[in-house]
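K.L.:
just coords:
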């Protein structure tokens, strides 16, 4: 209720107020109502409510107490009441009512008026227009592509940048149901937003209408209306050029790393090459000596073979490190990748610390093996460079690999200067470094490799707090499908190397004649072997019906027809040959070759390979062909 104190306040209140007594007379009017209608307060109180409204409304508004009471109790719904200015103009206003008491304690009805003149509404309307224009300008000229969907997921608006990104037209895009898009990850993100949750997507988008491929980053915000979610607005950033720049920077960083590793790799290659050549020379000299024991010659040749295999391993690891296939994510061997990285950087590690390994068998992960080798090499070099030179006996670099749930956990720990807790997040930022040399791309590149494989990388917080060196932890998700694929392409170690006296018919297809002849000599004691040094000749030999081959050892890279084409053309004529192919590779895969090998169950031998592995695979093919 209105009190006496409020009555005093109301006299100066800027809101126009009139107090109505039970008998319908005006018991109070403040200065604001006088200013609004251009009348003195005495005149208003003397003439009553009828003087405040236009003549045409006076018959309608008779019985003011009943009308106001009806408004107060909610029976009257019309809150609009034109007021009459002393000059004759009508003033549009709203009125509201609440009960009170006058100074004598008598009941009154207090009426407050709120002006709704054109002068007040015009600026508001103008402001609305300005805001609408501003919204249109921001929407159309924003630096990102924007589109709006309704609650059904149908596009209702989009800006020109979105049209350009998709490579289509507004006519085709407006009305498009986003739930029918072929990219299910984007559809799921939109569904999440329409369910009331902010969502995002980052990855490749292929526009069917524009026949364009782009890398995009999408943020999707739900729009909440009075009745719930009324749609969503999506902001799309084209990061294709950024991705290319990052890949270029990563490639440059990897080349720089290769330069850094070169001295150590040269040392690693020169040592085995030295005893390869020395052992071969010794074996040749011993062969010329009639009194030389065969065991001594055998020992020299075994030394030469061991050295050659070490060189082959180094070449394989360098090839893995320098691999150019950035985007592919195939089943990758974490342990083999770490071993490759260790071999490449061992010289740098040995100069500063002792290396300790705790490696358990782990399933494959879905990643690019060249990128994994780069990741591990960067982590190992980073650990080595954190340790001062000259005290290698008292420092350690520890590497741990183990399964952890649905992840493979890799830890690289050092006893160097450590990482401050305040720097634990910043170390993964591009170009950030606390060292006098280097670009600061090493750990940033590691972060990109790990997140690109769907994993996590972080600094162990306990080590950061205790300043006991540094430990970096990588979690990579297991590839269960890849686990099955790896098993499918390998033979058990105990597989037989002979065919129990059954001579098979073998075709070797390889343009390197010395290798083909060596393989023939190695297999001739157990099988009948033919050689084709060209792909077209191999197809003729396989399809002319003169000889039925039990096994085909086929190189993937041939000068005329590829090994893939030899396989496709020969199996088209004789489908039973499909299971008899064994592919020989030097490891330089193009996308077509890699996709092909992933699509078939046939075994493959990576050059250089040992004869026992060759004999095992040939024996398995011959046995299968004869059953």
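P.N.:
Arrived safely. Computed from a prediction, not measured in an experiment: that's the story for all the values here.

K.L.:
When you work out contacts or count neighbours from here on, use the C-alpha atoms and nothing else.
P.N.:
Fine.

K.L.:
Flag every buried residue along stretch 155-170.
P.N.:
Under the neighbour-count criterion of 16 or more other C-alpha atoms under 10 Å, stretch 155-170 has 155-163, 165-166, 168, 170 buried.

K.L.:
tell me the secondary structure for residue 408?
P.N.:
strand (DSSP: H, G, I helix; E, B strand; the rest coil).

K.L.:
nearest spatial neighbour of it, skipping sequence neighbours?
P.N.:
residue 476 (5.2 Å; C-alpha to C-alpha, 6 or more residues apart in numbering).

K.L.:
Please report the distance of that neighbour from residue 409.
P.N.:
According to C-alpha to C-alpha, to the nearest Å, residue 476 stands 7 Å off from residue 409.

K.L.:
about what we covered before: how about the contacts made by the residue nearest to residue 408?
P.N.:
365, 407, 408, 409, 450, 453, 454, 455, 456 (C-alpha atoms under 8 Å, 6 or more residues apart in numbering).

K.L.:
quick one: what helix or strand has the fifth one in it?
P.N.:
Spelled out, it's residue 450. helix 442-452 (DSSP states H and E).

K.L.:
Tell me the buried residues in that helix?
P.N.:
442, 443, 444, 445, 446, 447, 448, 449, 450, 452.

K.L.:
Show me what it is packed up against.
P.N.:
helix 369-385, strand 456-459 (3 or more C-alpha pairs under 8 Å, 6 or more residues apart in numbering; DSSP states H and E).

K.L.:
so after the last one, what's the next helix or strand?
P.N.:
This points to strand 456-459. Beyond strand 456-459 toward the C-terminal end (DSSP H and E), the next one is helix 461-466.

K.L.:
just checking, next helix/strand downstream of that following helix?
P.N.:
Downstream of helix 461-466 (by DSSP H and E), the next one is strand 470-477.

K.L.:
Below is an additional structure, to be compared with the one above:
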């Protein structure tokens, strides 16, 4: 590789890392939204509990001053009723805490993946699950996209290039997500499938978005070509380049309402 080629390769690697960081920043807004909802729930329940303490205090004061009259009994009954009704909120608080922990776990998932050493075995199914969870930080993807995940049985363990594979799959899923967002009416659906075909590990990503215009299809893997306006137009180019460097191939077919990308990789190379 000559000096210009080496510089281009280094630039492409740097862009892939930068694009991943940018995606994290964009999707982190969705994570913050989820966290705010959970924190708001916790805050609301804490206020209700504070009100309970106030009511309990008032009723205890009545008990102390009532001298055992019928009013005292009524106050005790009222106190028990309040405590019973408010105690039903505790499971809801507990679930909110668990949800908050899960949101934070998703935010740290990328860092955990980066911490894996090159010798750690993984599977293509694990890559799919990881990227699906990562994109759930996008509220549209999480709440409106109907996802069908078909994971092949007996997928062999893989030994290297996990970050590269996650990057490729992220580019494909992000492309599908943009296509779905451009579709104005539901349903919005996404299908991800993994399978083993002989010596090849294959992944298929299919969406029912707006599709790729016929005049654009010949350019879809070209650098700086984008139909989304706000994108750099390098995602699919880098996906193709990465797959080919791993000895595999990538392709697609698209008609209005259905776009299908697939990639095929030699299992022994990864």
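P.N.:
Looks like it arrived, so ask away. All values derive from a computational prediction rather than experimental measurement.

K.L.:
If we ignore the residues flanking it in sequence, what's nearest residue 171 of structure 2?
P.N.:
Distance criterion C-alpha to C-alpha, 6+ apart; nearest residue to residue 171 of structure 2, sequence neighbours excluded, is residue 235 at 5.4 Å.

K.L.:
Go through the buried residues of stretch 155-170 of structure 1 and name the one nearest residue 225 of structure 1.
P.N.:
Among those, residue 156 lies closest to residue 225 of structure 1 (C-alpha to C-alpha), at 16.1 Å.

K.L.:
wait, isn't that closest one in contact with residue 148?
P.N.:
Yes - the criterion here is C-alpha atoms under 8 Å, and residue 156 of structure 1 meets it with residue 148 at 5.7 Å.

K.L.:
joint contacts of those two?
P.N.:
With C-alpha under 8 Å, 6+ apart as the test, residue 156 of structure 1 and residue 148 reach no residue in common.

K.L.:
how deep is residue 33 of structure 2 tucked in, by neighbour count?
P.N.:
14 (other C-alpha atoms under 10 Å).

K.L.:
And the helices in structure 2?
P.N.:
Using DSSP state H, the helices found in structure 2 span residues 3-66, 70-87, 90-115, 124-135, 139-143, 162-181, 214-217, 235-245.

K.L.:
packing partners for the second one?
P.N.:
The contact analysis (3+ C-alpha pairs under 8 Å, 6+ apart) places helix 70-87 of structure 2 against helix 3-66.

K.L.:
Would you pull up how far the helix it packs on lies from the middle of the chain?
P.N.:
Remark: helix 3-66 of structure 2 is offset 15 Å from the chain centroid, using C-alpha atoms, centre = their mean, to the nearest Å.

K.L.:
Show me what that helix packs onto, helices and strands only.
P.N.:
Using 3+ C-alpha pairs under 8 Å, 6+ apart, helix 3-66 of structure 2 sits against helix 70-87, helix 90-115.

K.L.:
okay, those in TSV with distance to residue 166 of structure 2 next?
P.N.:
Output for those, formatted as TSV (distance: least, C-alpha to C-alpha, whole Å):
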stretch	distance to residue 166 of structure 2
helix 70-87	45
helix 90-115	10
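
K.L.:
can you tell which of these is closest to residue 190 of structure 2?
P.N.:
Going by C-alpha to C-alpha, the one of these nearest residue 190 of structure 2 is helix 90-115, 20.5 Å.

K.L.:
Compute the inter-axis angle for the closest one and helix 3-66.
P.N.:
Direction vectors for helix 90-115 of structure 2 and helix 3-66, defined by axes from the mean of the first three to the mean of the last three C-alpha atoms, to 10 degrees, enclose an angle of 160 degrees.

K.L.:
buried ones in stretch 70-84 of structure 2?
P.N.:
Those would be 72, 75, 76, 79, for stretch 70-84 of structure 2 by 16+ other C-alpha under 10 Å.

K.L.:
contacting residues around the second one?
P.N.:
With contact taken as C-alpha under 8 Å, 6+ apart, residue 75 of structure 2 is in contact with 59, 60, 62, 63.

K.L.:
measure residue 26 of structure 2 to residue 134 of structure 2 for me?
P.N.:
Relative to residue 134 of structure 2, and taking C-alpha to C-alpha, residue 26 of structure 2 is found at 12 Å.

K.L.:
Name the residue in these two with the higher neighbour count.
P.N.:
Using other C-alpha under 10 Å, the more surrounded residue of residue 26 of structure 2 and residue 134 is residue 134, with 22 against 13.

K.L.:
Give the equivalent position in structure 2 for residue 126 of structure 1.
P.N.:
With TM-score structural alignment as the criterion, residue 126 of structure 1 has no equivalent in structure 2.

K.L.:
Show me where the stretch 1-150 of structure 1 has its strands.
P.N.:
Remark: strands assigned in the stretch 1-150 of structure 1 by DSSP state E, counting those that start in this stretch are 17-21, 26-29, 83-84, 90-91, 93-101, 107-115, 145-150.

K.L.:
Output these as JSON lines; include the columns mean neighbour count.
P.N.:
Below are the strands of the stretch 1-150 of structure 1 laid out as JSON lines (neighbours: other C-alpha atoms under 10 Å):
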{"stretch": "strand 17-21", "mean neighbour count": "24"}
{"stretch": "strand 26-29", "mean neighbour count": "20"}
{"stretch": "strand 83-84", "mean neighbour count": "22"}
{"stretch": "strand 90-91", "mean neighbour count": "18"}
{"stretch": "strand 93-101", "mean neighbour count": "17"}
{"stretch": "strand 107-115", "mean neighbour count": "20"}
{"stretch": "strand 145-150", "mean neighbour count": "22"}
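
K.L.:
closest to residue 532 of structure 1 out of those strands?
P.N.:
Residue 532 of structure 1 lies closest to strand 145-150 among the strands of the stretch 1-150 of structure 1, at 57.3 Å (C-alpha to C-alpha).

K.L.:
can you tell me what part of structure 2 the closest one aligns to?
P.N.:
So strand 145-150 of structure 1 is aligned with nothing, judged by TM-score structural alignment.

K.L.:
Distance from the chain centre to that strand, please.
P.N.:
22 Å.

K.L.:
could you say what helices and strands the helix or strand following it packs with?
P.N.:
Sequence order places strand 155-158 as the next helix or strand after strand 145-150 of structure 1, per DSSP H and E. The helices and strands touching strand 155-158 of structure 1, judged by 3+ C-alpha pairs under 8 Å, 6+ apart, are strand 145-150, helix 170-173.

K.L.:
any idea of the angle the helix or strand just after the last one forms with strand 145-150?
P.N.:
Per DSSP H and E, helix 170-173 of structure 1 leads on to helix 184-194 as the next helix or strand towards the C-terminus. Taking the same axes, to 10 degrees, helix 184-194 of structure 1 and strand 145-150 form an angle of 60 degrees between their directions.
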